[in-house]
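> output the structure for:
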Amino acid sequence: MHRDSAVQEVRVRSVRVPMTEPHKTAGGIVAESPLILTDVVTDSGTIGHSLLFTYTPAALKPTAELIRNIEPLIKGEPLAPAEIEQKLTKKFRLLGTQGLVGMALAAIDMAMWDALARIHDLPLVRLLGGSVKPIRCYGPVGFDGEEGSARAAERAVSRGFRGVKAKIGYATVKEDVNVVRAMRKAVGPDVAIMVDYNQCLTPAEAIARLRVLDDEGLVWVEEPTLAHDYAGHARVSREARTPIQCGENWWGILDMRHAIEAGASDLVMPDVMKIGGVTGWLRAATLAQANNLQVSSHLWPEISARLLCCTPTAHWLEYADWWNPILAEPLRVVDGIAIVEDAPGSGVEWDEAAVQRFVV
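This is a model prediction of the structure:
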């Protein structure tokens, strides 16, 4: 069973993958995926993979260097991801484990879990003690105005998605409502609609807008105000009938705990990279269950689908195909349900020819 497998090497590459369609948000346009590919190589020859999305190309080089600089701290260590996570957290306690450091630690954690599953010839779901379950997916809609949002929502539903999430935060709440109503008209009454403000409102503005949006039957309103303004989000949550969704910008389990204690979010949506990789996600899922909070995912559909299968209060998977071009086996979605394959590992496998085309 390779019980003595140890970390032998960490390999890091950076790629920039153009998006088929630029994704518009209230905060700007995302036109490409700046990605870091991390491979953890064990002394048994098994290789585990992970992927980081750095949002901006400016973060590619420093994040890649951080991962390389962490290699000496884990080289020769037994392949025990949770144990190594504790060791690295202690090493970085004074500097902190948020931002680029947190991303680098998550890259290593995810790759180690992938390697461990491969060594035991198990899918990650089974390694974690779970079983494959149907996970509902929703499709993304950008900051595309009434007509563009309606068309994008209709396309998603035509592909089988039973939920869609739109970016809003237009100049007036009337424009926000018009976008939601255009989408509803396009997809019908039975499709779930969520909206995301991308943190663009003050708490007072959010409360005023939600008094209007509360009548639109939305599943949630995501991050109406600044992600770490827990008191502000709690104010909005108290005033709104529509559930508030937060979590994609929580760095680790402590941020999540503080948000929950403040009553900042009615639902939770951790990001596997920011929450601390697989190890961090497992803790987040436990905390959510203890507080009776439904858990959705942010990006990372391949690994997130598997982690949601192991999450007692799983809700929705956010689906995006932004890095499909470099994956050998992108996540399949059939009739709006993520199909988690039975292959060993976390579902991340490189298409090496494609990687070479986009490598920085």
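
> switch to C-alpha atoms for all contacts and neighbour counts from now on
Will do.

> which parts of the longest helix along the chain are buried?
Assignment by DSSP state H gives helix 99-119 as the longest helix of the chain. Within helix 99-119, the residues scored as buried using 16 or more other C-alpha atoms under 10 Å are 100-119.

> try stretch 214-226
Those would be 218, 219, 220, 221, 222, 223, 224, 225, 226, for stretch 214-226 by 16+ other C-alpha under 10 Å.

> repeat that for stretch 50-59.
Under the neighbour-count criterion of 16+ other C-alpha under 10 Å, stretch 50-59 has 50, 51, 52, 53, 54, 57 buried.

> ok so, going back, the longest helix of the chain: what's the following helix or strand?
Using DSSP states H and E, the helix or strand that follows helix 99-119 towards the C-terminus is helix 124-127.

> and the contacts of that next one?
Counting contacts by C-alpha atoms under 8 Å, 6 or more residues apart in numbering, the residues outside helix 124-127 that touch it are 113, 114, 117, 131, 132, 306, 307, 309, 310, 344, 345, 346.

> are any of those buried, and which?
The neighbour-count test (16+ other C-alpha under 10 Å) marks 113, 114, 117, 132, 306, 307, 309, 310, 344, 345, 346 as buried among those.

> let's see this one next to it:
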Amino acid sequence: MDFELADDALGLLSPAQTDLTPGEAGNVIVAVETYALAVPLAQPLADSTAALTSWIVPVVEIRTADGRVGTGISGVHTGPELLCQVIDRYYAPALVGASSEDILGTWKRLYWLPTHWIGRAGVVHMALSMVDIALWDLAAQRAGVPLWRLLGGSADPIETYNTDGGWLNLSVADVVRDLGSLIDRGWRRVKIKVGKADWREDASRVRAVRKVVGADITVMADANQRWDLATAQRMLPVLAEAGMDWIEEPVHADDLGAHQRLQVVGTVDVAAGESLYSYHAFASFMDADAIRVVQPDVTRLAGVTEWLQVAHQAAGHGLRLVPHAGDMMQVHQHLAGVVLAESPPLLEFIPWTQDVFEHRSVVNEGFAERPRAPGASTAVNPRAREKWQLKGVGGRTSNE
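The predicted structure follows:
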């Protein structure tokens, strides 16, 4: 679907470009295009809240006058058309004609559009994330360096933990087999899903996994918000007994008080963040000592700009910073390890979308190698778009 540029986008004029030098003129945004890819999974998977047969990657491509293209992505179970519509109808008219280099100014300008009143979290905020990632991708391309280097990170490999072996729809025997395969391939940290209707099943699952993998493997558990406070309190001693490194999203993501009570009384660290959409929300949880493992997601927060804000907050509180990977680590491989923190960087790895991108992630023996190509590693492989693009989703806005 094509969108014509109006002189006035919902009462907010696009910034005029006057008296630009030739270099600055090349930075001007001339087109914004959105689409989405549905990448099939090797097998159906489920946690306590969702059953998946594919992972959807919404995409925005921002083109500048000098022919560069910055790519922003998200990752969702459903509703990719909603993210694309926010960009097409509300953000793109305010982007075309603006400078791609004014990243923070653009972030603030889009955040305070009238859509702010219906979307300080969720779809509108995630759409802003896609735009922000695309602008940072352009910035790194212009600098001729990978994004992690632009942000001041070191070239050292980053340790990862693997989430792809512990799904809730798999039997305990299958989980043990899959985790064993990951361990044989070099991972020393793995995560399993919990959140069964009967908490006793979760207890048996946790104990069985620990017994089989042994004491030398770090194991985390993720309830995906499925427990109430009473169930979580019952499970804390079991998790501690099994040596779980953390319990992720044990209760409803918005229930700060429940997270705080669990963290205060338990010996297992509480982890959360994939369902927190702003640096204000993270600040509230950190100030209340409601979490010890901070999991900002660049696709749920409003992009790299807001992710960095949360990362600095977490480091300042002395907390562990472990990103949630709605992007399947594609952008986070650049972000981990770019802030001054006491704990070593750690990344979540899920391999579902590797074939989407021109530059795949490289993981050896559980450690992610830093990307070498300029940009944010988000450019989409044209063959992937041909295979997996969703019909009827997305649009294009241009003054070309």
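
> thinking again about what came up before, got JSON lines for the buried ones among the contacts of helix 124-127 of structure 1, with distance to residue 269 of structure 1 and secondary structure too?
Listed next are those as JSON lines, based on distance: C-alpha to C-alpha, whole Å; DSSP: H, G, I helix; E, B strand; the rest coil:
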{"residue": "113", "distance to residue 269 of structure 1": "21", "secondary structure": "helix"}
{"residue": "114", "distance to residue 269 of structure 1": "22", "secondary structure": "helix"}
{"residue": "117", "distance to residue 269 of structure 1": "25", "secondary structure": "helix"}
{"residue": "132", "distance to residue 269 of structure 1": "20", "secondary structure": "coil"}
{"residue": "306", "distance to residue 269 of structure 1": "15", "secondary structure": "helix"}
{"residue": "307", "distance to residue 269 of structure 1": "12", "secondary structure": "helix"}
{"residue": "309", "distance to residue 269 of structure 1": "15", "secondary structure": "helix"}
{"residue": "310", "distance to residue 269 of structure 1": "15", "secondary structure": "coil"}
{"residue": "344", "distance to residue 269 of structure 1": "26", "secondary structure": "coil"}
{"residue": "345", "distance to residue 269 of structure 1": "23", "secondary structure": "strand"}
{"residue": "346", "distance to residue 269 of structure 1": "19", "secondary structure": "coil"}
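
> kindly indicate which of those residues lies nearest residue 251 of structure 1.
Residue 251 of structure 1 lies nearest to residue 307 out of those, by C-alpha to C-alpha, at 17.6 Å.

> pull up the gap between the residue mapped onto that closest one from structure 2 and residue 76 of structure 2, please.
The equivalent of residue 307 of structure 1 in structure 2 is residue 335 (alignment by TM-score structural alignment). Distance, residue 335 of structure 2 to residue 76 of structure 2, using C-alpha to C-alpha, to the nearest Å: 20 Å.

> one more: residue 98 of structure 2?
Relative to residue 76 of structure 2, residue 98 of structure 2 is positioned 28 Å away (C-alpha to C-alpha).

> which residue, other than its chain neighbours, is closest to residue 166 of structure 1?
Distances taken as C-alpha to C-alpha, 6 or more residues apart in numbering put residue 141 closest to residue 166 of structure 1, at 4.4 Å, once the chain neighbours are dropped.

> next: residue 313 of structure 2.
Closest to residue 313 of structure 2 by C-alpha to C-alpha, 6+ apart is residue 283, at 7.2 Å.

> how is the one you found assigned, secondary-structure-wise?
Using DSSP: H, G, I helix; E, B strand; the rest coil, the structure places residue 283 of structure 2 in helix.

> under the alignment, what does it map to in structure 1?
In structure 1, residue 283 of structure 2 lands on residue 257 (TM-score structural alignment).

> and its match, how far from residue 230 of structure 1?
Distance, residue 257 of structure 1 to residue 230 of structure 1, using C-alpha to C-alpha: 11 Å.

> these two: who's more crowded?
residue 230 (22 against 15; other C-alpha atoms under 10 Å).

> for the more buried one, which non-adjacent residue is spatially closest?
Of all residues not flanking residue 230 of structure 1 in the chain, residue 264 sits nearest, at 5.1 Å (C-alpha to C-alpha, 6+ apart).

> over to residue 263 of structure 1?
On the basis of C-alpha to C-alpha, 6+ apart, the spatially nearest residue to residue 263 of structure 1 that is not a chain neighbour turns out to be residue 234, at 5.2 Å.

> next: residue 308 of structure 1.
residue 314 (5.5 Å).

> the one you found against residue 295, yeah?
Yes. Assessed by C-alpha atoms under 8 Å, residue 314 of structure 1 is found in contact with residue 295 at 4.9 Å.

> find residues that contact each of the two.
Residues touching both residue 314 of structure 1 and residue 295 (C-alpha under 8 Å, 6+ apart): residue 308.

> re the thing from before, which of the buried residues of stretch 214-226 of structure 1 sits closest to residue 204 of structure 1?
Nearest to residue 204 of structure 1, judged by C-alpha to C-alpha, of those is residue 225 at 9.3 Å.

> burial of residue 156 of structure 2, as a residue count?
Other residues close to residue 156 of structure 2 by other C-alpha under 10 Å number 11.

> just residue 67 of structure 2 next, same as before
Other residues close to residue 67 of structure 2 by other C-alpha under 10 Å number 12.

> so what corresponds to it in structure 1?
Using TM-score structural alignment, the partner of residue 67 of structure 2 in structure 1 is residue 45.

> isn't there a helix covering its match?
No. With three-state DSSP as the criterion, residue 45 of structure 1 is assigned coil and is not in a helix.

> how much space between it and residue 192 of structure 1?
From residue 45 of structure 1 across to residue 192 of structure 1, the span is 45 Å (C-alpha to C-alpha).

> same deal with residue 37 of structure 1?
In terms of C-alpha to C-alpha, residue 37 of structure 1 sits 33 Å off from residue 192 of structure 1.

> neighbour count winner among these two?
Neighbour totals were compared for residue 37 of structure 1 and residue 192, and residue 37 leads with 21 against 18 (other C-alpha under 10 Å).
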